[in-house]
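A.B. asks: sequence below, structure please.
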Amino acid sequence: MLFFSYSDTYKLITRVNNLNRGGITMESWNIIFTEKQKVEVQKEAFDPALGQTEILCAAIRSLISTGTELQCLRGVFDPNTNWSDWVKYPFQPGYCMVAEVLETGSEVKGVQKGDRVFVAKSHNQFFKIDAQYAYPLPKDVSVEQGVWCSLATTTQLGVRRAELQLGETVGVIGLGLLGQLVTQYLYLSGVKEIYAIDPADSRLELVKKRPGIHLLAMDAGKAKEEIKHKTNSRMLDVIFDITGHPSVLAQATQLVKPLGRVILLGDTATPSAQGMGSNVVSNSVSILGIHSLMDYKEWNHPEMTKLFLSYITQGRMDIKPLITHRYSPLEAVEVYDSLVQNRSSAMGVLFDWTAIKS
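C.D. replies: The predicted model follows:
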């Protein structure tokens, strides 16, 4: 066995077989959706030999993107959508990972052995990746803060797409992982009031109580009268639909004033069931989509990641209360089953890869 050192307090043991000069084979525990609604944790061998610009990494923590990953597991997609093109079984879920760099290729620059890096990588114990896709974490950012970088850039894109102005009144439908981050960004953006909408009290309780934030424990269809009352019939300037549920868009368009904006940050897997509502044309409502793989104007993903981490280190954003569960990756079958049964019972669910001792 070879032992690879980790930061400060722990070591991770990995098996390295066939230590002959002709090649090295490493074994990695990987989480796989083998088919619709079926999760397995499999140990697989791979060749760790590096290309010139690649790095070899050992996972430390990974975050389950509950909305996206459960949709991938459910496997219900309209044809000719991003979902149907992307999800092919067997499918490796996940894209929120902090890992330690074990080795680097001969031409890698900016990343060194021992660095902690964020990578948009699936739930794998060991893996290779081109160094250009690894973001070294600053020393004052913890591993459990770093795993949020993908979701933080996705939500930052949504807030940028809205092109908010000081004093606007904004709503957020769906207070899962993305909704929680959007709400924090909105508060930093100088909006006058925020209406956080979700029927699950457990999610509303995770929104930090601040002046100007209104918590509505209801679904979007029931929020119209409450918002109408609280805004003296003016309604909202902007609403974010982060649910990915096809029925919510039409409900969201009812919550904004004439010339209001609806930001679609949740990409439904069944757009054939999605309607835009009866008042979009008559009220000149804008429906603005945004996808996580895009940049926005001069803001690219590394710059948005840097900004998010600066907010974290300054204490202006806080994800610690959003982490509700930690598990060994070997418990993945039970973890996903629990989320399928009751997704609202959890928020930030982490896999601790250091829990695997060999």
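
A.B. asks: C-alpha from now on. contacts and neighbour counts both.
C.D. replies: OK.

A.B. asks: tell me where the stretch 51-200 of the chain has helices.
C.D. replies: Taking DSSP state H, counting those that start in this stretch as the test, the helices found in the stretch 51-200 of the chain are 66-74, 82-86, 143-146, 149-162, 177-188.

A.B. asks: and of those, who's closest to Gln112?
C.D. replies: helix 143-146 (16.8 Å; CA to CA).

A.B. asks: so what secondary structure elements neighbour that closest one?
C.D. replies: strand 54-63, strand 97-104 (3 or more CA pairs under 8 Å, 6 or more residues apart in numbering; DSSP states H and E).

A.B. asks: which residues does it contact?
C.D. replies: With CA atoms under 8 Å, 6 or more residues apart in numbering as the test, helix 143-146 has contacts from Ile60, Arg61, Met97, Val98, Arg116, Phe118, Leu137, Leu309, Ile312, Ile319, Lys320.

A.B. asks: got a list of what the residue nearest the centre of the chain touches?
C.D. replies: For the chain, the residue nearest the mean C-alpha position is Leu151 (3.3 Å; CA atoms, centre = their mean). Going by CA under 8 Å, 6+ apart, Leu151 touches Cys96, Leu177, Leu178, Leu181.

A.B. asks: by neighbour count, which of the contacts of helix 143-146 wins?
C.D. replies: Val98 (31 neighbours; other CA atoms under 10 Å).

A.B. asks: wait, that one touches Ser122, no?
C.D. replies: No: between Val98 and Ser122 there is no contact, the gap being 10.8 Å when judged by CA atoms under 8 Å.

A.B. asks: so the nearest residue to Ala45 once chain neighbours are set aside: helix, strand or coil?
C.D. replies: Nearest residue to Ala45, sequence neighbours excluded (CA to CA, 6 or more residues apart in numbering): Glu27, at 4.3 Å. Under DSSP: H, G, I helix; E, B strand; the rest coil, Glu27 falls in the strand class.

A.B. asks: let's see this one next to it:
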Amino acid sequence: MIQTLISAISAGTELLFLRGQVPTDLEIDSAIPALNGTVRYPLRYGYACVGCVTRAGEEKDKDWIGRTVFAFHPHTSHFIASTAQIIPVPGDLTPHQAVFLPNMETAVNLVMDGQPGIGERVAVIGLGVVGLLTVALLARFPLESLLAVDPLPQRRNLALAMGAHVALRPEDLTERATYDLVYEVSGAPVALNTALALTGFAGRIVIGSWYGLKQAPLDLGGAFHRSRIRLLASQVSTIDPRWSGRWDKKRRIDVAWTMLRSVDAERLITHRLPVEEAPAAYRMLEQEPEHTLQVLFEYPSLGSL
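C.D. replies: This is a model prediction of the structure:
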């Protein structure tokens, strides 16, 4: 039995479900036991809970009691999970750091899939939580330039603080076809046209967004045909076969914990609300994206029960 302390809204994905913009014949998430099954409303969603183990049914599991753990589980005050479904939070990380584990693991996966090289020009389109964490990781590489692109000024300022060399609005982009590696993590399929315009000959575009049912026309009839640009789908539930001989999910999560120790992810938190105010939280994310980034639900602490 886990009592949740905080859970994080994954705005891009959760708003797709909220708006009904996901294929109804799709499994919600086959990689997460708590989200098994097809899309059927009403449904419980979310996948970033940090809580405290309060009870254990098996004698061999009693040493889990009192431990702070992470679980890929929908927003809820209490839940039951097997020990295989919970991840101990390292003692030197706070719950507010640990709740970023899924986003940081996704950022690690994006960097691994893109394989940035020394001296490369790299751009990140879309500066939500995943985009900003990806910027923070890419800033550690010896790149020639690191461009961040987003229409919202708050997010561009955060990108600069996290290591981007330049942060621009999409309409202010003047460079064309000069980037070796471009990440598209905006959640807007039309942004792929921006990515195509930025990517040079034989460059690569890593698509980390999930668009659900959203579509947009793509400009594949011009320079793209002769450009040898590679479009790479990147999704964190699996590991690219290039790495899977030596990497498993545990190793990648260990790297994500390490990155959370050195990247100030907590600066991305804009709102902390009691879970009872969930409707207001989703309205803010829907209607006021310029003021909201990472929204957390907070639950009654153990001491208040």
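
A.B. asks: and the helices and strands packed on helix 143-146 of structure 1 as CSV, adding distance to Asp337 of structure 1?
C.D. replies: Conversion of those to CSV gives the following (distance: least, CA to CA, whole Å):
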stretch, distance to Asp337 of structure 1
strand 54-63, 16
strand 97-104, 21
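
A.B. asks: tell me, how many residues neighbour Glu107 of structure 1?
C.D. replies: Glu107 of structure 1: 10 neighbours (other CA under 10 Å).

A.B. asks: residue contacts, Phe127 of structure 1?
C.D. replies: Ser28, Pro48, Leu56, Cys57, Ala58.

A.B. asks: what's the match for it in structure 2?
C.D. replies: Under the alignment (TM-score structural alignment), Phe127 of structure 1 maps onto Phe79 of structure 2.

A.B. asks: and for Lys320 of structure 1?
C.D. replies: Using TM-score structural alignment, Lys320 of structure 1 sits opposite Glu266 in structure 2.

A.B. asks: Asp295 of structure 1 now?
C.D. replies: By TM-score structural alignment, Asp295 of structure 1 lines up with Ile239.

A.B. asks: my guess is its match meets Arg246, correct?
C.D. replies: No: with contact defined as CA under 8 Å, Ile239 of structure 2 does not reach Arg246; the gap is 10.4 Å.

A.B. asks: higher neighbour count, the two?
C.D. replies: Ile239 (18 against 8).

A.B. asks: does the residue nearest to Ala45 of structure 1 touch Asn18 like I think?
C.D. replies: No: counting by CA under 8 Å, Glu27 of structure 1 stays clear of Asn18, with 11.1 Å between them.

A.B. asks: neighbour-wise, which of these two wins?
C.D. replies: Taking other CA under 10 Å, Glu27 of structure 1 and Asn18 do not tie; Glu27 has more neighbours (20 against 10).

A.B. asks: if we can go back for a sec, the residue nearest to the centre of structure 1 and Ser106 of structure 1, how far apart?
C.D. replies: Leu151 of structure 1 is 31 Å from Ser106 of structure 1, where distance means CA to CA, to the nearest Å.

A.B. asks: likewise Ala45 of structure 1?
C.D. replies: For Ala45 of structure 1 relative to Ser106 of structure 1 (CA to CA), the value is 23 Å.

A.B. asks: with neighbour numbers in mind, choose between these two.
C.D. replies: More neighbours surround Ala45 than the other of Ala45 of structure 1 and Ser106, with 16 against 12 (other CA under 10 Å).

A.B. asks: and that one, which of the three is it?
C.D. replies: strand.

A.B. asks: who's in contact with it?
C.D. replies: Thr25, Met26, Glu27, Ser28.

A.B. asks: name the nearest of those residues relative to Leu166 of structure 1.
C.D. replies: Ser28 (49.5 Å).

A.B. asks: what segments of the stretch 151-300 of structure 2 are helices?
C.D. replies: Secondary structure of the stretch 151-300 of structure 2 (DSSP H, counting those that start in this stretch): helices located at 153-161, 191-198, 224-227, 249-262, 278-287.

A.B. asks: what sits against the match of Asp295 of structure 1?
C.D. replies: Here Ile239 of structure 2 is in contact with Asn109, Trp247, Asp248, Lys249 (criterion: CA under 8 Å, 6+ apart).
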